[in-house]
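[1] Predicted coordinates and the sequence they were generated for:
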Amino acid sequence: MPDAKSNEPARQRIVRVPGSRRARLTPAPDTDPSPDVVTNPARTRKPHGDAGPNDARLRDDVPPHY
């Protein structure tokens, strides 16, 4: 699709973000800029039949280096 100002095709543009070290790009032509939402089925909670008294706490604990 040609740009209205010239014969060059439409392209992404670089946009400066005030107060940020990084610039961002505008969405590419003819694309959907909304993010894809992907769910990870391995991270969903499943009931455990043989659960001990502190199994839920052990699964939810985060190591201190996180």
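    Great, that's in hand. Numbers count the residues shown, from 1 in each chain.

[2] use CA for all of it now, contacts and neighbours both
    OK.

[3] Pull the contacting residues for Arg16.
    Residues in contact with Arg16, defined by Cα atoms under 8 Å, 6 or more residues apart in numbering, are Arg22, Ala23, Arg24.

[4] another one to put next to it:
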Amino acid sequence: MPDEKSPEPARQRIVRVPGSRRARLTPAPDTDPSPDVVTNPAREKRTVDDRGPNDARLRDDVPPHY
């Protein structure tokens, strides 16, 4: 058994970036390196009509420490 060499599994490699304090990793094998674009409907800009009944009061209230 010690004479047999098993092929090394594919792995990510560390790549040094010149002028940078951090290194980066190469993409993992069998993965898609392009980023997923996830849209969060809660973070979309709201219009004035989308405001709730308490929004005006919450914006006008001043905390007691001011």
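    That came through, no problem. Since the model is a prediction, treat every value here as computed from it, not as a measurement.

[5] circling back: would you mind listing which of the contacts of Arg16 of structure 1 are buried?
    Not one of the contacts of Arg16 of structure 1 meets the buried threshold, by 16 or more other Cα atoms under 10 Å.

[6] Same list, these, but as CSV with secondary structure please.
    Conversion of the contacts of Arg16 of structure 1 to CSV gives the following (DSSP: H, G, I helix; E, B strand; the rest coil):
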residue, secondary structure
Arg22, coil
Ala23, coil
Arg24, strand
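
[7] so where do the helices sit in structure 2?
    Counting by DSSP state H, residue ranges of the helices within structure 2 are 55-60.

[8] among the contacts of Arg16 of structure 1, which recur in structure 2?
    For both residues aligned by TM-score structural alignment, their matches' Cα atoms under 8 Å, a contact is called conserved when the aligned residues also meet in structure 2; among the contacts of Arg16 of structure 1 this holds for Arg22, Ala23, Arg24.

[9] Enumerate every residue touching the last one.
    Residues touching Arg24 of structure 1, when contacts are defined by Cα under 8 Å, 6+ apart, comprise Ile14, Val15, Arg16, Val17.
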